[in-house]
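Colleague: Here is a sequence with its predicted model. Questions after.
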Amino acid sequence: MARPYPPSTRATDTDRSAVLALLDGAFTDGQLDAAEHDLRADLLADARTLGDLAALVEDLQDATPPRPTTSIPTGSTPADPATRARRFLLGTVVAAVAAAIAAFWFVGREDAPAEAAPATATVDDVTALPPLVVATPDLLTAQGFAQFVEDHRAKFGDTVVDDLTIWDTYAMFTRAMPQQPNREIEYSYNYGFAPAYDPTTRSLDTPTLDLADVDQVALARLLADAPSMLNVPAGEIAHISVDPADRSGPASIRVVMTNEFSESGSLVASLAGEVLRTWPYGQ
């Protein structure tokens, strides 16, 4: 008598091909749109176990979780699998798909007024999220930061990230994949959200940060005071980063100023706006 392999069993290329066929079918019958299909197809490259593959199709109608082409005879031990490191999508193809996803998500729509933002709920599967195209403000202002936080909440259902760096017109941030805390994705934010790179391994003890904890009134004051504190001649704020608490200190905001001569200064403050340390230009 035979029994099926457990979800932790390493997947074969045949198993991945079967899941890709299910994704293609789901796109054809309208269960997935183009962006959702492409993102899940990208994730196949990093799917190492039958459980990883099942997670990509478990919410689809008539989707049978992937099963191995063989089974384990009762009382026996499966033989060592041969190397199966061939990926479905080479780096250049992944880059092209990422660009296609970005183009799909960035297709313009008229800017909706802020008060018309839809109610949000906790999201279980990032690959099932609908596209969200938003107008990007000047992010290096307290108002721009506030809009980013609300857009993030509308897209993902929460305001939790591993890290965040923002420039004037775009931002980059990393967050864990839903229901897979050992995987992370880095996203870009520029007139919408899009994955910037393939998912990668994430340590289970990676610290996180809730952007809702940033005191936005204090942030506005901090940005207004930064020029006088950092003393960068004709300087402008280059970027802001927000990092979670770790062994080196509490959760913090870093503001960096620079000018056309690459002269720079920076400061670090708490999420409540208390200045913890400054590095003025020339000192």
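Modeller: On my side now, so go ahead. Nothing here was measured: the structure is a model prediction, and the numbers come from that model.

Colleague: CA atoms for contacts and neighbours, from now on please.
Modeller: Will do.

Colleague: A135 contacts Y191, doesn't it?
Modeller: Yes. With contact defined as C-alpha atoms under 8 Å, A135 reaches Y191; the gap is 5.2 Å.

Colleague: got the contact list for the nearest residue to A269 once chain neighbours are set aside?
Modeller: Once flanking residues are discounted, A269 sits nearest to V275: 4.2 Å by C-alpha to C-alpha, 6 or more residues apart in numbering. Taking C-alpha atoms under 8 Å, 6 or more residues apart in numbering, we find V275 in contact with L267, V268, A269.

Colleague: which among those gets closest to W279?
Modeller: L267 (5.9 Å; C-alpha to C-alpha).

Colleague: how many other residues sit next to D38?
Modeller: The number of residues packed near D38 is 20, by other C-alpha atoms under 10 Å.

Colleague: SS state for it?
Modeller: helix (DSSP: H, G, I helix; E, B strand; the rest coil).

Colleague: Could you check how far the closest residue to it other than its chain neighbours is from L209?
Modeller: Excluding the flanking residues, the one nearest D38 by C-alpha to C-alpha, 6+ apart is V97, at 6.8 Å. Between V97 and L209 the distance is 29 Å, computed by C-alpha to C-alpha, to the nearest Å.

Colleague: Equivalent analysis for Y187, please.
Modeller: Distance from Y187 to L209, by C-alpha to C-alpha: 16 Å.

Colleague: Next up, a structure to set beside the first:
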Amino acid sequence: MIERLPARAFAAGVVTLALVSGVVSYLMVQPDPAVDTTRVTAAPAEVAASASAPSLVTAAGLEQFRRDYRDRFGDTLLDEATLHDEYASIERAVPHSPDRVMPYSYRGTFESDHSPTTRPVGTPEFDLDALDVPLLARYLAGAPQSVGVPDGSVSHVGLGIDVGEATVSIYVSNRAQENGYLVLTPDGRVLAVRRFEP
């Protein structure tokens, strides 16, 4: 079962963009009036250490995953996916059988050891081509600061549809199991922020 947390959508707008020390940009998110303003950090994208097997929670990894997905399936549509540092889990509709879904795992190639299961006809699909990877990479790099997790790192990224809208959920945690997450649209609009509260 792919792990996803529900996102509570709220009106988001970019208030200011400030360049700090020439490397870090800050985007101020204007939430619903009932919610406190939350600072969201969008830092420059990190370069993957290994060109052959980049982390899937970096720009290089997302691009590689998308290329491999298109090569394997001939399209960029999926029901949902969870990307970790070294592997991913996805679910996609069975071709010509919209009432069936097939789970796959990904570690450089896509494999499935399971049989299709039932799927509601008309289930909305997430399009990987909609991802603004360079912009999302900045949010990935700044996510630990955005959600206030000390010494945190991105544990995984969820892709899917929530309340009819495509969402990218960035989850952050540390060794003390303190955590938080951001929810964005594929083009980088902030929908929700859950900060760690000590």
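Modeller: Looks like it came in fine. Note that the structure is predicted; figures quoted are calculated from it, not measured.

Colleague: So after superposing, what's the score?
Modeller: Here the TM-score for the pair of chains, by TM-score structural alignment, normalised by the length of the second structure, is 0.71; 148 aligned residues with a C-alpha RMSD of 1.6 Å.

Colleague: What about the residue nearest to D38 of the first structure, how many residues nearby?
Modeller: V97 of the first structure has 18 neighbouring residues, counting by other C-alpha under 10 Å.

Colleague: cool, H156 of the second structure as well?
Modeller: Number of residues near H156 of the second structure (other C-alpha under 10 Å) recorded here: 22.

Colleague: Residue in the first structure paired with it?
Modeller: Taking TM-score structural alignment for the superposition, H156 of the second structure sits opposite H239 in the first structure.

Colleague: OK, contacts around its match?
Modeller: H239 of the first structure touches L140, T165, I166, W167, D168, V255, V256, M257, counting by C-alpha under 8 Å, 6+ apart.

Colleague: Now do the SS call for it.
Modeller: Here H239 of the first structure is strand, with the state taken from three-state DSSP.

Colleague: G180 of the second structure maps to what in the first structure?
Modeller: By TM-score structural alignment, G180 of the second structure lines up with G265.

Colleague: got it, and Y69 of the second structure?
Modeller: Aligned by TM-score structural alignment, Y69 of the second structure pairs with H152 of the first structure.

Colleague: you'd agree its match is up against T159?
Modeller: Yes. In this structure, H152 of the first structure is within contact of T159 by C-alpha under 8 Å, at 6.2 Å.

Colleague: what's the spacing between the residue nearest to D38 of the first structure and F104 of the first structure?
Modeller: 10 Å.

Colleague: ok but the residue nearest to D38 of the first structure is inside a helix, no?
Modeller: Yes. Applying three-state DSSP, one finds V97 of the first structure inside a helix.

Colleague: What are the boundaries of the helices in the second structure?
Modeller: 59-73, 133-146 (DSSP state H).

Colleague: most neighbours per residue, which of those?
Modeller: Burial of the helices of the second structure is given as mean neighbour count (mean count of other C-alpha atoms under 10 Å); helix 133-146 ranks first at a mean of 23.

Colleague: Could you point out the residues of the first structure onto which that helix aligns?
Modeller: So helix 133-146 of the second structure sits over residues 216-229 in the first structure, by TM-score structural alignment.

Colleague: what does stretch 92-109 of the second structure give?
Modeller: Here stretch 92-109 of the second structure aligns to the first structure at residues 175-192, judged by TM-score structural alignment.

Colleague: Okay, buried residues for the matching stretch please.
Modeller: The neighbour-count check on stretch 175-192 of the first structure (16 or more other C-alpha atoms under 10 Å) flags 175-177, 183-192 as buried.

Colleague: sorry, back to before: compared with the second structure, how much does the match of helix 133-146 of the second structure deviate?
Modeller: On superposition with the second structure, the average gap between stretch 216-229 of the first structure and its aligned counterparts reaches 1.2 Å (mean C-alpha distance after the TM-score superposition for the first structure).

Colleague: from the chain's centre, how far out does that stretch sit?
Modeller: 28 Å (C-alpha atoms, centre = their mean, to the nearest Å).

Colleague: Span of stretch 163-173 of the first structure from start to end?
Modeller: With C-alpha to C-alpha applied, stretch 163-173 of the first structure spans 6 Å between its terminal residues.

Colleague: residues in contact with that stretch?
Modeller: With contacts defined as C-alpha under 8 Å, 6+ apart, stretch 163-173 of the first structure is touched by 136-140, 161-162, 174-175, 186-190, 208-209, 238-244.

Colleague: how about P280 of the first structure, what's its partner in the second structure?
Modeller: Looks like P280 of the first structure aligns to R195 there (TM-score structural alignment).
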